[in-house]
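J.: Next come a sequence and a model predicted from it.
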Amino acid sequence: MPGTLLAADLQITDARIRLLPGDIPAAGYFTLTNTGETGTTLIGADSSAFDNVTIHQSVSQDGISSMQHVEQLTVAAGELVELAPGGYHLMLMKRKHPIAVGDEIEVTLLLDNGQQQNVKFRAGAPTTQ
């Protein structure tokens, strides 16, 4: 169907979570590739392992670095967006149970067209890039 994004048109690779000690929020990184003929927009995420998952962007302004909440992240047709340290990422807040390095955590990505994409993220150490 031209103009319709199918689940097969959206590829998620290198999904990983950087765990920090205690209840400090974790960061989720991955590459989102849209091989379809129309753009798609990531509008949120959810995980049974965390109370809250949101999209953030690291920004630097006047020499001061901060994180800002992002309502949505659009990936144009034929393009990719990398969620990585220093840029866009998922913030995974308030773990519901202990998570160890090496564990696989399922995260559901929510798209503006109503589709959901379940992704397995590998939990990594605080040095995970």
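T.: That came through fine. Residues are numbered from 1 along each chain as shown.
J.: C-alpha only now, for contacts and for neighbours.
T.: Noted.
J.: I'd like the distance between Lys120 and Gln68.
T.: 25 Å (C-alpha to C-alpha, to the nearest Å).
J.: ugh, typo on my part, it should be Gln11
T.: With distances taken as C-alpha to C-alpha, Gln11 is found 25 Å from Gln68.
J.: Ok, Asp103 next?
T.: Taking C-alpha to C-alpha, one finds Asp103 at 28 Å from Gln68.
J.: what does His97 give?
T.: His97 sits 26 Å away from Gln68, going by C-alpha to C-alpha.
J.: quick one, which of the two is more surrounded?
T.: Neighbours were counted for His97 and for Gln68 using other C-alpha atoms under 10 Å; Gln68 has more, 12 against 9.
J.: can you tell me which residues contact Val53?
T.: Val53 is in contact with 44-47, 90-93, counting by C-alpha atoms under 8 Å, 6 or more residues apart in numbering.
J.: Same question for the helix or strand that contains it: list its buried residues.
T.: Using DSSP states H and E, Val53 sits in strand 50-61. Within strand 50-61, the residues that count as buried by 16 or more other C-alpha atoms under 10 Å are 50, 52-57.
J.: what's downstream of that strand, the next helix or strand?
T.: Later in the chain than strand 50-61, the nearest helix or strand by DSSP H and E is strand 64-69.
J.: and here's the other structure:
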Amino acid sequence: MVSHLFKTPRLLAGGMLLMLITAGHASGQDVQVSNARLSLLPGEQPGAGYFQLHNTGDETAVLVGAQSEAFEDVEIHMSSDENGMAHMHAMEQVAVEAGERFEFAPKGHHLMFIGRKQALAEGEDVEVLLQFGDEQRLPVTFEVVSPAAL
């Protein structure tokens, strides 16, 4: 009897926490992420994150940032080639229209992972929190891959 008294409040608290987490990510659930890979170069060089966003919702989804405990900073970047010269610059956001897909791929849009805080090896997972303009957050697991795998 006594053990049931202690289990019930914990179960209720756990259920409430799950409801709060789910409610806080309702809009984020309209965005699906697939094929999330993190390409790491040797040493302290930055890494690049590639993935596909699919906006299954009825409104435009606007990616405004990302963060990961494994890196000091994560930025949205775009690579381009102008007159044979490679360029890369940071972007404030990427908008994905309702029903559309957007590809983060080599030589295009990507997440730049800066300031590695820990050693990472191919095959490991890195947790990344994508941040959207409507204050929603979407946790995504990126697999560490070799640049040659892309």
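T.: Done, it's in. Quick caveat, the model's predicted, so the values are computed rather than measured.
J.: Quick one: the helices in structure 1, in order.
T.: For structure 1, applying DSSP state H gives no helices.
J.: Spatially central residue for it, please.
T.: Leu90 (4.2 Å; C-alpha atoms, centre = their mean).
J.: Let me have the buried residues of strand 50-61 of structure 1 in JSON lines, adding distance to Thr35 of structure 1 as columns.
T.: Formatted as JSON lines, the buried residues of strand 50-61 of structure 1 follow (distance: C-alpha to C-alpha, whole Å):
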{"residue": "Phe50", "distance to Thr35 of structure 1": "30"}
{"residue": "Asn52", "distance to Thr35 of structure 1": "29"}
{"residue": "Val53", "distance to Thr35 of structure 1": "25"}
{"residue": "Thr54", "distance to Thr35 of structure 1": "24"}
{"residue": "Ile55", "distance to Thr35 of structure 1": "22"}
{"residue": "His56", "distance to Thr35 of structure 1": "24"}
{"residue": "Gln57", "distance to Thr35 of structure 1": "24"}
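J.: Give me the nearest residue to the aligned residue in structure 2 for Val81 of structure 1, chain neighbours excluded.
T.: Counting by TM-score structural alignment, Val81 of structure 1 corresponds to Phe102 in structure 2. Using C-alpha to C-alpha, 6 or more residues apart in numbering and skipping residues adjacent in sequence, the residue nearest Phe102 of structure 2 is Leu53, 5.2 Å away.
J.: residues in contact with the equivalent of that neighbour over in structure 1?
T.: Mapped onto structure 1 by TM-score structural alignment, Leu53 of structure 2 lines up with Leu32. Going by C-alpha under 8 Å, 6+ apart, Leu32 of structure 1 touches 10-13, 75, 80-83.
J.: Compile the residues you listed into a markdown table and extend it with columns for distance to Gly36 of structure 1 and neighbour count.
T.: Shown next, in a markdown table, are the contacts of Leu32 of structure 1 (distance: C-alpha to C-alpha, whole Å; neighbours: other C-alpha atoms under 10 Å):
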| residue | distance to Gly36 of structure 1 | neighbour count |
| --- | --- | --- |
| Leu10 | 7 | 19 |
| Gln11 | 10 | 14 |
| Ile12 | 13 | 18 |
| Thr13 | 16 | 15 |
| Val75 | 10 | 19 |
| Leu80 | 11 | 17 |
| Val81 | 14 | 16 |
| Glu82 | 17 | 16 |
| Leu83 | 19 | 21 |
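J.: what's next to stretch 109-117 of structure 2, contact-wise?
T.: Here stretch 109-117 of structure 2 makes contact (C-alpha under 8 Å, 6+ apart) with 44-51, 66, 69-79, 103-104.
J.: what's the matching range in structure 1 for stretch 72-79 of structure 2?
T.: Aligned by TM-score structural alignment, stretch 72-79 of structure 2 corresponds to residues 51-58 of structure 1.
J.: Was I right to think Leu129 of structure 2 contacts Val64?
T.: No - with contact defined as C-alpha atoms under 8 Å, Leu129 of structure 2 does not count as touching Val64 (11.2 Å).
J.: Would you mark the buried spots in stretch 12-23 of structure 1?
T.: Neighbour-count burial for stretch 12-23 of structure 1 [16+ other C-alpha under 10 Å]: 12, 15-19.
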